[in-house]
Every structure is written in C-alpha cells, then in structure tokens.
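K.L.:
Sequence and predicted structure, then a few things I'm wondering about:
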Amino acid sequence: MSVHGSDNLMIPLTNYGIPCMSMGFLVDDVAPIVWRGLMVMSAIEKLLRQVDWGSLDYLVVDMPPGTGDVQLSITQNIPIAGAVIVSTPQDIALMDARRGAEMFKKVNVPVLGLVQNMSVFQCPNCNHQTHIFGSDGARQLAETLGVKLLGDVPLHLNIRETSDRGKPVVVSSPDSPEAEAYRKVASAVVQRLKEVRP
C-alpha cells in the first residue's frame, strides 16, 4: 500500500474515477481477517481517516452482513447519512437483513431502503427467467419494515465476468439491463439521501 506526503496518508486504489480501500488491502492475500473489538475499530479508523480520499460526493462503506463489531463501531464513531440493506430474496438472508435494518433504526441511522440482489436469473441462451433464491422476499421485507425497495439486481453472468475483469457492467455494457439495474439503484439511493438530509 503506497503512502504520500508528510501526513502519511494511504493512497486508495482507483478504478474508473472511483477510489476504493479495503481491510483486505491491509493484510496478506490469503490471511483470514478475524478481527474483533479494538482491532476492528483501529482498522476502520485507518480506512476512514488515514486514507487520502480527496473530494468525495459520497463515501460508501460495504459492511459484512449482520449486527457485529463492524456495524456497531461504525455507527458509534462516525456520522452516517443512511444505510442501504442488500439481501438476496431467500428467507435465511432476509433474516440477517431484517436484523441489520432493525439495528440501524435502533442507533438512529436512517434506513434508506433495501436492494434485492440476485433477484432473478435469466438464461443467456433462451432468456427464460428463474427465481433461484425466491421472488420478492426483499420487497416484502421492505414493506414490513416500512422502507423503500431501492431496486433489483439480477443474477447475471455478465455482471460476474465484467467484475472479474475489473471493468464493471455499467462501463463494459452500459446499455444492458444489468447496467440499468445498477443505475436505478444508485439513483434511488441518491434520491433517498436528499429526502433524509434535505
């Protein structure tokens, strides 16, 4: 990881104009990350305050599912504009999503809404659609929680292949339905942020 200047800030990796930093960049490629408590907060502090983020419109923090040390440390130490809960439509994932949403509500972080990931699989050969993980689970949970469904992201080979090549689907196939799904979610998040922070 490279650093610069007298302040010794880490330089984030940047792809298509979007800077990125990860706990995974701070450890060996094959080393497991089994941090708890103070180690988690120390790593989060490094990622937030010791990185040269430059001028940002938004800072998105991708957290593991659940209600563990990472979530609690961030919510207790950093002002958060809102949380986006991402879940597949299957029941077991929705249980974690609900716990996460309830935790954010309890600590007064607005839940901007839910995103239903892997909502439908479309066969690349015949275009038949299959709801492998169930249908509309996140939509139903959003209604139960009284929050918005921000969008659906399909399970599509193109998304995985382009991500693996380091060229996201919104760049590599900007006119595809998959790219449109991501743009729709991004627009919905921005709109919700305007609503909760006018």
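P.N.:
Sure thing, it's come through.
K.L.:
CA only for contacts and neighbour counts going forward, please
P.N.:
Noted.
K.L.:
Does the spatially most central residue of the chain belong to a helix, a strand or coil?
P.N.:
Closest residue to the average C-alpha location of the chain: Asp62 at 4.3 Å, with Cα atoms, centre = their mean. What DSSP: H, G, I helix; E, B strand; the rest coil gives for Asp62 is coil.
K.L.:
dropping in the other structure now:
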Amino acid sequence: MPTVELLRDALSTVIDPEIRRPITEIGMVRSVDLDGATAVIGIDLTTSGCPMKERITDDVKGAAGKVAGVADVRIELGVMSEEQRLELRSKLRGGKPEPVIQFTQPGNMTRIYAIASGKGGVGKSTVTANLAAAMAQDGLKVGVLDADIFGFSIPGMLGVKGQPTRLDDMLLPPIAHEVKAVSIGMFVPEGQPVVWRGPMLHRAIEQFLADVYWGDLDVLLLDLPPGTGDIAISVAQLLPHAELVVVTTPQSAAAGVAERAGSIATQTSQNVVGVIENMAWLEQADGSRLHVFGEGGGQIVADRLSKTLGTTVPMLGQVPLDIVAREAGDAGTPVVVSDPQSPAAQAMREMARTLSGRQRGLAGRSLGVTPVSR
C-alpha cells in the first residue's frame, strides 16, 4: 500500500520550472493525504496567475502516479499567503529579507562577463545570446541580463515571450534554451521607446541585479550598450568583479572605436578577458573567403588593449558571416542550438568553452579559512 512518506519522497523530485528547486523545498506542497488508493495533494502556487500552473499540475500527477499502489491523483490547488511568499522570498535570498545583489556577496563564485562594443551593429547581442546558449548546452547554469536599455534585443534573439513572474517585489526570470534572461524589453510595449536619463538607467540595472531571482548561476552575461556611457559605468560600480569581452568587426573604423570600449578598464579597474571578431569573412561556394569588412581588426584591438592595459588581451576567436546565424537570431533560436554544425555556431561554441573554462580569481572572495597563531 502507498504511504504519505512515499508520496512526499516522490514529490521531492518535482522541480518548479521557474525557481528550479524542488516544490517540497520551497513550500508549495500544502498537504499530502491518501483516500484509499487515491493520492490527494494540496499545492499552493506562488501567484494566482502562475503561468506554469498546468505544467506543475502535470508534473505532480506524474510523480505521485508512479508510487506503487496509487490508482488516482487528485490535485487541490491554492495560492500562497502573504506570509508564505515572504518566507519564500527570504529563503531564495539566502535568508535576507531585503533585496541584495547576490553576485557581490562573499563566497559567490559566478563568473560575470560584460559583452561590450565601441559601436552598434557589430553583432554584440548575437554573440551574447549564442555564448549563453552554448554554455547552457554544456550543462552550465547561465543567466543573461540585457543591459542595453535603449536597444534591447535579447528577448527576440532568445525567443522569450511575456514578462517575468512577479513574486511581490521579486521577479522570476523567463527561461529559454535553459538560459535565464531579463530585459527591459519584457516590460515595454512593442514599438515604444525607452526615454530615460542616467539615474533611471542605473536604478534599472540595480533592480535587475537585486530584484531578480537568478539562483545559483555558473555564468552571468551582460549585453552592454555600445560605448562607454552611463550603463558601462554603472555595471563597473555594481559588479566590480565583472570582466569585459570586447566585440568588433575586422573594419578599421570599428576596431578603433572598440579599443576605446575596452580601454574603460583603465578607469574602472576591470579585467578585459579577450576580443571577439565578428563578421570576419564570408565563405564562398568554392571554399575561399571574402573579407567583406577587411581583415585584422580584431587582432589590432587585442594588441592595442594589451599595450594600454599592460596585460595580455587575447583574441578569443573569429566568427564568420553566416546567413544561418542571422536567420536563427530572427527566429528566436540561437544558431548554436538550431544549426550547431554551421561555421558560426562552431566558432561561438569554442569561445564559450574558453570563457567557461577560465580560472576564477579569488580577489575579494572568502576562502573559508581562519588564521591561527602559533
């Protein structure tokens, strides 16, 4: 015969699709009872309009139905009380009742890469979306913050629909291709511009970092706007351990501007981990390469930044012009997912593995050791 203990064990395997933790751990299981061979399970959703209600219901029925002796499963849905939601938010914040930027807390080991460019149109957002999807395919827990407030494009490139779920003052980010993503574009009506000045931009980035439940991420990518304006400065202030990846095209004009975007590290004390050259060439039918935008821009940026910063800034790789990559981005599916064998996908997957495999610095981090006197 089934028991309540066996049912609870089965329910511990059900993972909330937004929070990504067992529903038994986050207080969603209100009650577990048996009426003969029928399992009667009370589930409290985080919000009354929970977009994942059907999926959670199906997953609970599936898990409980696998318990030997259970002939039927009845779900009694409810909604968390204000006290339950407060307790849940505190638990998700690591016991802290108020929002904090988790990435600056002692012991946090998330790698943070800010994808920067000197000018627009070099494919920075395409690179960001594909790096994120490639890392997620390799099993990493990845988040993307679309920091390009005026020119947001991450929702479209990742195929994210709708807004984050609100848990009072906490936001649960949508997940696409196993990547958590947040963008101001999720809150702005289509076609409406964002007309903000410096302080509002800073506050927006701060809220995206503190009010969003990112969970335990391996990597956080930030898609920065072009140039060295307010947002680049705010990111340096809010995330002092963020490292820069500079994206350019081979064109000399683009390379010169990209160098300035990387040189901001001299004033913000950030580390530039490398340069990505996008639109490097167009492969012809006969196998030859047509260098539409010239050659060598990426290496020029890497060499000049190395000299300016006094440290080696490597070329992380070159991404060829690829119609498949453009079509994939327009369709909301990164090319590393839709066509992993394409030249652009292979180049970006290799760069993603280079970035995810880098050693994490220990500066400013707790080592968990206590000095002793002899």
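P.N.:
That came through, no problem. On a predicted model such as this, the values are computed, not experimentally measured, just so you know.
K.L.:
Show me what the residue nearest to the centre of the first structure aligns to in the second structure.
P.N.:
When the second structure is aligned by TM-score structural alignment, Asp62 of the first structure is paired with Asp223.
K.L.:
what's the matching range in the first structure for the longest strand seen in the second structure?
P.N.:
Criterion DSSP state E: the longest strand present in the second structure is strand 271-283. Aligned using TM-score structural alignment, strand 271-283 of the second structure spans residues 110-122 in the first structure.
K.L.:
same thing with stretch 249-262 of the second structure?
P.N.:
Aligned by TM-score structural alignment, stretch 249-262 of the second structure falls on residues 88-101 of the first structure.
K.L.:
buried ones in the matching stretch?
P.N.:
Thr88, Pro89, Gln90, Ala93, Leu94, Asp96, Ala97, Arg98, Gly100, Ala101 (16 or more other Cα atoms under 10 Å).
K.L.:
quick revisit: so what secondary structure elements neighbour the longest strand of the second structure?
P.N.:
strand 243-248, strand 289-290, helix 297-309, strand 315-321 (3 or more Cα pairs under 8 Å, 6 or more residues apart in numbering; DSSP states H and E).
K.L.:
Need the winner for burial among these.
P.N.:
Here the criterion is mean neighbour count by mean count of other Cα atoms under 10 Å, and of those the winner is strand 243-248, at a mean of 28.
K.L.:
and Leu77 of the second structure, how many neighbours?
P.N.:
Leu77 of the second structure is flanked by 16 other residues according to other Cα atoms under 10 Å.
K.L.:
what about it, which SS state?
P.N.:
In terms of secondary structure, Leu77 of the second structure is strand; the call rests on three-state DSSP.
K.L.:
Over in the first structure, tell me which residue corresponds to it.
P.N.:
Aligned partner of Leu77 of the second structure by TM-score structural alignment: none.
K.L.:
Excluding chain neighbours, what is closest to Leu77 of the second structure?
P.N.:
Distances taken as Cα to Cα, 6 or more residues apart in numbering put Ile43 closest to Leu77 of the second structure, at 5.0 Å, once the chain neighbours are dropped.
K.L.:
next one: Arg197 of the first structure
P.N.:
The shortest distance from Arg197 of the first structure to any non-neighbouring residue, by Cα to Cα, 6+ apart, is to Ala81 (7.4 Å).
K.L.:
count of residues packed around the counterpart of Asp28 of the first structure in the second structure?
P.N.:
Aligning on TM-score structural alignment places Asp28 of the first structure opposite Pro189 in the second structure. Applying other Cα under 10 Å, we find 8 residues neighbouring Pro189 of the second structure.
K.L.:
For Pro189 of the second structure, give its distance to Gln163 of the second structure.
P.N.:
Separation of Pro189 of the second structure from Gln163 of the second structure (Cα to Cα, to the nearest Å) stands at 11 Å.
K.L.:
circling back: now do the match of Asp28 of the first structure against Asp169 of the second structure, distance only.
P.N.:
Going from Pro189 of the second structure to Asp169 of the second structure by Cα to Cα gives 21 Å.
K.L.:
again, but for Gly274 of the second structure
P.N.:
Gly274 of the second structure sits 37 Å away from Asp169 of the second structure, taking Cα to Cα as the criterion.
K.L.:
between these two, who's got more neighbours?
P.N.:
More crowded of Gly274 of the second structure and Asp169, by other Cα under 10 Å: Gly274, with 24 against 11.
K.L.:
I'd assumed Gln318 was in contact with the more buried one.
P.N.:
No: judged on Cα atoms under 8 Å, Gly274 of the second structure makes no contact with Gln318 at a distance of 11.6 Å.
K.L.:
what's the counterpart of Leu13 of the first structure in the second structure?
P.N.:
Superposed on the second structure with TM-score structural alignment, Leu13 of the first structure falls opposite Pro174.
K.L.:
Which parts of the first structure are strands?
P.N.:
So, for the first structure - with DSSP E - the strands run 3-4, 9-10, 13-15, 18-20, 83-87, 111-122, 129-130, 149-155.
K.L.:
Let me see the contact set for the residue nearest to Arg197 of the first structure.
P.N.:
Each residue near Ala81 of the first structure by Cα atoms under 8 Å, 6 or more residues apart in numbering is listed here: Val109, Pro110, Leu193, Val196, Arg197.
K.L.:
want to throw those residues into CSV with distance to Asp57 of the first structure and neighbour count?
P.N.:
Converted to CSV, the contacts of Ala81 of the first structure look like this (distance: Cα to Cα, whole Å; neighbours: other Cα atoms under 10 Å):
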residue, distance to Asp57 of the first structure, neighbour count
Val109, 19, 17
Pro110, 18, 20
Leu193, 12, 17
Val196, 16, 12
Arg197, 14, 10
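K.L.:
Which of the residues you listed are retained in the second structure?
P.N.:
Shared contacts between this structure and the second structure among those (both residues aligned by TM-score structural alignment, their matches' Cα atoms under 8 Å) comprise Val109, Pro110.
K.L.:
Alright, that wraps it up for me.
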